[in-house]
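[1] Turn this into a model:
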Amino acid sequence: MVRCTEPLSSSTVHWREESLMLPVQYLHKSSRSRRRGSSFAVLTLSTLAAALSAAAHAQQVGEAKADTEQAKAKQADAKVLEAVVITGTNIRSSNLLSSAPITEVGKEVFEGTGSISIESTLSRIPSITSGLSASSNNTSTGGDAANVGVATVSLRNLGSARTLVLVNGRRWVSGVSANTGYGVDLNSIPAPMIKRVDILTGGQSAIYGSDAIAGVVNIITKTNFNGLELNALASNSADGGAGKKRFDLTYGRNFDGGNAWISVGMSKQMELRSSQRPFSSNALGFADTNNDGILDAMVVRNESAYGDRSALFFGKLKIFGDGSTFNTSQPLLDSHFNRLGTTDWYNQFNHRYLVAPYQPSYIASGLTVNVDEKSKVEFEMNYTKATSSVALEAAPASAVADAFRVAQGGTTGIDVATSPYFAGSSAGAQLLAAMGPNTSLDRVQTYRRMVELGDRTVSNKRETFRTAASFTHDFSDSLSWKSSAVYGTTSELQTNTGDFSIPNFRNALTIEADGKGGYRCASAQARIEGCVPVNPFGTTDSLVGKAGITGISPAAAKYLAIPTGQTGEISQVVVNSVVSGQLPFSISADPVSFAAGVEHRREQAKETPDAFRQQGLSRDLKVSEISGAFSVNEVFGEVEAPITKWLSLSAAARIGHYSTVGTNITHRYGFNAPVLDVLRLRGSWSPRSVRAPNINDLFSNGVTNTAPANTDVCNGVTASSTGNIAVNCRSVPAIANRIATLGSFTLVSSEPNNTRLLLAGSPTLSAEAANTKTLGGVLTPMRGLSLSVDYYDIAIKNGITRLTPDLLVKNCYSAAPNSFDSTCGGILVRDANDGPILNLRSPLINAASIKTQGVDFEVGYVGHGLNVGVFANYLNRYDVVDASGTSTASAGRPLYPKWRITTNASYNVTDQLNLFAQARWRSETKSFLTANNYSDELNNMKAVTYVDLRANYKATESLSFYVGSNNVFNVQPAINVRDPAIGTNTEPGAYDVIGRQYFVGMKFKM
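    Okay, here's the model as predicted:
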């Protein structure tokens, strides 16, 4: 993007770090012209206000910075030195044009939408989707809870681990929990510091190294402050909740030969509960009301989400502890999501978040010193502290499954016929009537929520510190050298509430008569430690109930409750040195430019959960410690060769040696062809871009989830079933005994849904490789107007993935019987009594391939006080071939719409009043693209348009005010029937879950 300080009608262009873009044909008319990597005039709305006041502002800056012609000359030299830093290349040149398209987002776009988050603004760009966000990362108190408050983005839907985020062209340390993933936390980068964001898509590993398969997001921050700037913002939603606040203050001064500045600020995202919006106030299920096999109506989901009352299930018998009937109906919902009936199933969504709260605060500073006319030193320092929290419903508990772990071979020792928990009770009598001669509680499913311990909460405090320094020296007009060093670290402290000790729960259930008409814990040691009996069965008319033990007393809750949490630290060191300039020969009239350099990078991480979860002694999911590190040394080079006045060719290569995956080579080629004054063609090809496995990929000990119900391939095996799978299944004693007793090994009730899946890394992984292509052109038919079209094609091979649980088990059980291992190499554990799979470990492997193709369109117009930019993406295909060889097409699903279009418009009504508008449109999508049993009305997710408006009034030269509204027409999200984010019923990465919002703000500069 080209910026100038003169009106477009001026024949002389003076280049500086402000405001406006010129169409491509004007680039060839100035010896000082430059490009920031964008090969065409991307006309973002953000540039208009600055453009209209550029000339006056330039004069003010000039008067403040220079009193003599000599000072002005030094300042001009410094500007030239800064101007040649280009996103997408290490070559420093005054007229280099990128062979790949770059979209630029200016700071005014962030201000125009009242944003406090970089992620929420960038995800409006058609090539970007959100990864983690306040609306999608709010569903867990397990290992994933470490990421509450983290925000990431994904280019081309290829994931945050394949999207390289830079700040001022340099790497930023990961902020995602090392045990769960990898990605830069955009909430750790102060939004008020943004000057612009350059988005360069396609394989860029030859330029920037690993992780740039999808492309690069380069965040350029403000520098060279001179004076004081104060900003304030407040926002709220029309329907309540999800309010925002922001305040920041920046002060800087120019001095002889440099500039120094410091900035402080804080922002706050307030919570929005799921219960505060109709579409998310109930957990949704779907029903077939016409009995035609088609799900056509929304209902309250029927799930084993037992609630405040104790529930006892045995076969078809479902009762509460007091003996009353459990209402298992699924009430229909009307079009406004109101219940049309009652149910005793527990509504988890009453306790969940649509938007999780977080509060970042920061301090940042910078220093630039022009050592002499040819040398410059720069320093950056950033420190961000962010707090965040999330809450879920009270922890579920089962005396049989949790306290006594019957599934793993334990026993309750409780007989329903004689136990004081059930003797004489209504619930006990009903159970005995249904159970037959075997009256062990081991056969009963016992459910309740530990409401006495309160909701489960997670509180995170995350601190990010980063410092960077660089030295630049110009040996001559055609040769320069730049070296830089970056150190970054992210540390986290997590504290959780609402969990309980499994051993203590077991002690509190193992009771005896106290000789005084009551009961006590049977273990004398447990009594010394504070053990108090509990009655999780709710049998108020039993012997225990009549003794006054009807639930969990405050003393018992104190004994059961345990604090959980974890600490973690991620660090990164990057050192590089680059020589750039012009070679002493040329092919055409223009010189051949080059860059060559070396880089060293080291990343390491450690994460330590509390002892309870590490040992599996808590109700919450087991979380393991992680520790690992890797380093890479690289050499790289680029060359840009003008062949003729209408063609320039470029090439880049990088060789890196990793301590983990060995040597990897990447290379990239490009061309620029200004075939006419109004038409320029461009293209790039990267036959090999790489993503080396990160610390999470290599060293993660795993996060536990629930495996799909179809995981166990032994389900349905009988004594007469044939084949290796059947033979191997029957070799497991628990399965053989069940077949002998019941005739088949058929999973019943909740058995197929109780397999815990441990998602782990693998130290044997190799690097992913991608072949990427772009081809397009830029047309500038008239002054102020530019149009561009770019086709892209990205193919990833050797992708890091994992086998689906059912395929993992199938591969193991398909082995020849004489070589079969029932533990599958130690990754599978079965119930010793009844045979279902209890635990399954799924390591990462290199097996997937991804193919995505599409076209980007951009249109920009500047003139007559109007600035319009249109950004569009057409997704032709997005196909993933998983480890089993199954290909899945995703183009047309919620996160992969066929079309996304964002239109920005800014208009100066007067010198004081500016109007800003943004419209975002995404085409209709489907939850399922293949045959399914949902009606079209439920499966189809309609196209949506969001409109955002802002008015800015400049009261004085120093003071301006603005007011605006996002989602002006209060468009509600579509329901996603396939895989909604928990607590939302929709896809928050695609749809706005807040509704209409209002914001006001002010800016003061002096």
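
[2] contacts, neighbours, all on C-alpha from now
    Fine.

[3] Could you report the neighbour count for L583?
    15 (other CA atoms under 10 Å).

[4] so what's the closest residue to it other than its chain neighbours up against?
    What sits nearest to L583 in space, not counting adjacent residues and going by CA to CA, 6 or more residues apart in numbering, is V592, at 5.5 Å. Residues in contact with V592, defined by CA atoms under 8 Å, 6 or more residues apart in numbering, are Q582, L583, P584, F585, S586, V639, E640, A641, P642.

[5] And for the last one, the neighbour number?
    Close neighbours of P642, defined as other CA under 10 Å, add up to 21.

[6] Excluding covalently adjacent residues, which one is nearest to it?
    Per CA to CA, 6+ apart, closest to P642 is S648, 4.0 Å.

[7] Tell me if I'm right that the one you found and V675 touch.
    No - contact between S648 and V675 fails when scored by CA atoms under 8 Å: they sit 10.9 Å apart.

[8] out of these two, which sits in the busier spot?
    Neighbour count, other CA under 10 Å: between S648 and V675, S648 has more, with 22 against 12.

[9] Can I take it that the more buried one is in a helix?
    No - S648 is assigned strand when assessed by DSSP: H, G, I helix; E, B strand; the rest coil, not a helix.

[10] Now show me the structure for the sequence below, then we'll compare the two:
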Amino acid sequence: MRLDQVRALLARITGLFVIVFFGVSLSVAPVHAQDAARSNDAVAADEEDDIEEVTVTGSRLKRDTYTSISPLQVISGQVSREVGLVDPSTILQEAPSASGVQIDLTFGGFVVDNGPGASTVDLRGLGAARTLFLVNGRRLAPSGVEGSPTSPDTNLIPGSLVQQYEVLLDGASSVYGSDALAGVVNVILRKDFDGFEFEAFSNVPASGSSEGGRNQLSASWGYNGDRGFIGIGAEYREIDDMTLADRKWSNQCEKHAEVTTTGEIRTEDLYYSNIFGQRSPGDCKVTALSGYVTELGAPSIGTMLYRQGFSNLGVPNLSDYFAFSTPVDTTGDGFADVSFVDHNLNGNTQFVDIIPDLETTSALAYGEYTFSGEANLTPYFELQYSRRETSGEFFAAQLFPFVNALNPFNPCNPLGAGVDCGLAYDSLLDNPNYAADFAAIQGLTPAQFRDFGIVDLYTGAVGPIPVQPVVHVRGDRGSNSTDVKQYRAVAGIRGDIPFLNFGSFEDFSFDFFVSSSESDGDSRWTGVRGDRLDLALGNYSSTGTPCNNDFGVPVASDTAPGCVPVNMFADSLYANIANNDFATPQERSYLFGERTFKTKYTQDIASFYMNGDLFELPAGEVLFGLGAEYRHDAIDSIPNETAGDGLFFGFSADQGAIGEKDTEEFFAEVEAPLLAGVPAFQELTVNLSTRHTKDEFYGGAWTYSGKLAWRPVESLLLRGTVGTSYRAPNMRENFLAGQTGFNNFTDPCVIPDDAIDPVTGYDPSLDQRSPEVIANCVADPDVDPFTFTNGGIQTYNVEVSSGGALDLSEE
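    Sure thing, here's the model as predicted:
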């Protein structure tokens, strides 16, 4: 929408407000002269009729009772604080209907809509982008980091200033507009100020340690008068980080658990002991592994596990544990020489945060004042500043680069520091203990299979072959810090419209406000750069020479400077299962880089609304409301080159988002009590609402809602609803330039384990993948779905790319 169009729209909205305000002013003028002539009896009668009206979430209509025709849950802020719940995220998490994909800080994964450290609300499991979040009935703008944030961050709400949380569990697009498909959360701020208040809150874990503890300090001052109030408050909240090591229930590995039909509880998995010949299978689940090398150049050669000072292959410090369905026991002690259980990351990454460090600072000033006169003109304002800072180590990432066959450190490069791994495996097949175990299972020794012409399992000399090491480096791609600041200003005026009180019309009022919000977020990750690692390993070189790029692969400007050869097979990378490091500080300094993001989101709103009583029915007044709203959203989310091009090893790419759009909405609502106070119909009320939403890119759409409330007796209320909801594509769906993530658990192009014969390899007759899946894999020239295996241990994931578009349809 161009500037002149914006001005025209604002002129239409404010023009309606000016007409109403001018009429209000004319009607107010003679009030002062009339006051002296009015009798005391008339004033007393007015006071009896002066009943405070309220607006209940789910409807914009004012009413004299706190009731709702919509399903509404009200959570008291004061009661929540008294039971030890002080921050909005924790309080809303207690609501049964709020299932949060990111409701608390434990969700620090690769790609989340609002970025790491945010807390958003997801009602009824439909997604945070389909839940509308309001403060005092007015939209709170999204805030966050990375990509394109879609939802407000509840961490930025000062919980000590909240009177109550109203949770609407109904589609409410016809009342509140786009995004309210799943429901609405409306935070009502306090008005009950009386001087200065100071509160200190501390939540000490039962373990007695400070990790995971919460501390909060809040101070507020306010004044309440006959005509208004003013309140000023500030709040500081901190949550100490809590790692897996800090609690008894998390400082152990994730364990097996099986209950037999007789009630026996089994925790030790005997499968690995029986099948793979493992010495100590233990009770820990085998998840991700670290400290092993997979050979990629010979079909019969598999995975070698690191064991310092020992090898059953002749490859220094590397040994096989299972070959051709036979545990590798070259020592003859009845157990496999090495065990992958000893390389299990499960239970060995206790430094990972369950809850990261969090600090929030909030300051809020708001108030209102009602002028004397029949129009009860009441200007009001809200000014808010909030800041959230988080830092934590969210996961232990595996590092598994491809290593060129000619890399000088490659253990399978006989031209460098390694050996011929084909000959090494042949020596294993000839080991007397292994050959005997093999014959016990297969009926013949490997040599007899070859000599009898059945199948030759021997590899022979293969020369240099590529390999893939798998290790964990402390601090690699798991540590993140964020800093998000949000500024919000609201200015408005409301009042009565006395000149509309004619005929059956009465009690009409209006509310006009403008608001402006801006959030600025910074995010920082540290980790190994994949492009630098490839260069340092010689993967860009025809001769495998580290730091040489004779292939001419395009690289970033900061990829080559400072390059040093990197040894991915140094003992320092394998000495521990986790918490390892590169052999030299120079290697770490070169490989580690920063992934940074700057995200700015602005939202401006102008809104006008009026409502009143149309006429009276025997059961009560017919209420009517009419309004219009204009909204301008803009996103400016800029990544550095590392983030935009996905230069971290195995990490998501995020090109950010840049764009803006306008939304115009017009809406109306009417509510009529059809019956009341008669047998079987203590209440029968109908509510109808409609809204037209015009999105800059998608045209217009109508939504409607019809609700019926029937109360046969005072203690029973039956509700029924019919209607439509609407959600225009949000800023993320419009303008996300491009973002990748790893959203699935396996790679469909990898040959399933069930389709691999232990002796002959891939068997197409056992492959249960659908023809469509195989066809899609074949279409990728870099993947062969008939030879691509995962080595029996490592599972791979597919990188999925997503982005915004301007030709999407509304939801």
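
[11] Any idea what the TM-score comes out to?
    Once superposed, chain against chain, the TM-score is 0.71 (TM-score structural alignment, normalised by the length of the second structure); 649 aligned residues with a CA RMSD of 4.2 Å.

[12] hmm, which of the contacts of V592 of the first structure are common to the second structure?
    Compared against the second structure with both residues aligned by TM-score structural alignment, their matches' CA atoms under 8 Å, the contacts of V592 of the first structure retain Q582, L583, F585, S586, V639, E640, A641, P642.

[13] wait, which of those is closest to A692 of the first structure?
    V639 (24.8 Å; CA to CA).

[14] Looking for the alignment partner of the residue nearest to P642 of the first structure in the second structure.
    Applying TM-score structural alignment, one finds that S648 of the first structure aligns to T685 in the second structure.

[15] who are the neighbours in contact with that match?
    By CA under 8 Å, 6+ apart, the neighbours of T685 of the second structure are E671, A672, P673, L674, L675, L708, A709, W710.

[16] Save the residues you listed as CSV, and put in distance to A570 of the second structure and secondary structure too.
    Putting the contacts of T685 of the second structure into CSV (distance: CA to CA, whole Å; DSSP: H, G, I helix; E, B strand; the rest coil) gives the following:
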residue, distance to A570 of the second structure, secondary structure
E671, 75, strand
A672, 79, strand
P673, 80, strand
L674, 82, strand
L675, 83, strand
L708, 73, strand
A709, 73, strand
W710, 76, strand
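
[17] Can you lay out those residues as CSV showing distance to I751 of the second structure?
    Listed next are these as CSV, based on distance: CA to CA, whole Å:
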residue, distance to I751 of the second structure
E671, 62
A672, 65
P673, 66
L674, 67
L675, 68
L708, 57
A709, 58
W710, 60
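
[18] Please list which of the residues you listed are preserved in the first structure.
    Retained in the first structure by both residues aligned by TM-score structural alignment, their matches' CA under 8 Å are the following of the contacts of T685 of the second structure: E671, A672, P673, L674, L675, L708, A709, W710.

[19] Hmm, the fifth one is touching V686, no?
    What it means is L675 of the second structure. No - using CA under 8 Å as the test, L675 of the second structure is too far from V686 to be in contact (9.9 Å).

[20] Show me what V462 of the second structure aligns to in the first structure.
    So V462 of the second structure corresponds to N438, using TM-score structural alignment.

[21] ok, now which ones touch that match?
    Per CA under 8 Å, 6+ apart, neighbours of N438 of the first structure: none.

[22] Now do the buried residues in the lengthiest strand in the second structure.
    Across the second structure, the strand with the greatest residue count (assigned by DSSP state E) is strand 592-617. Of the residues in strand 592-617 of the second structure, 592-614 count as buried by neighbour count, 16 or more other CA atoms under 10 Å.

[23] What ranges does the stretch 601-750 of the second structure have for its strands?
    620-639, 657-678, 681-695, 699-713, 716-723, 739-741 (DSSP state E, counting those that start in this stretch).

[24] Can you say which of those strands is nearest to A182 of the second structure?
    Using CA to CA, the strands of the stretch 601-750 of the second structure put strand 716-723 closest to A182 of the second structure, at 13.2 Å.

[25] This completes my enquiry, with thanks.
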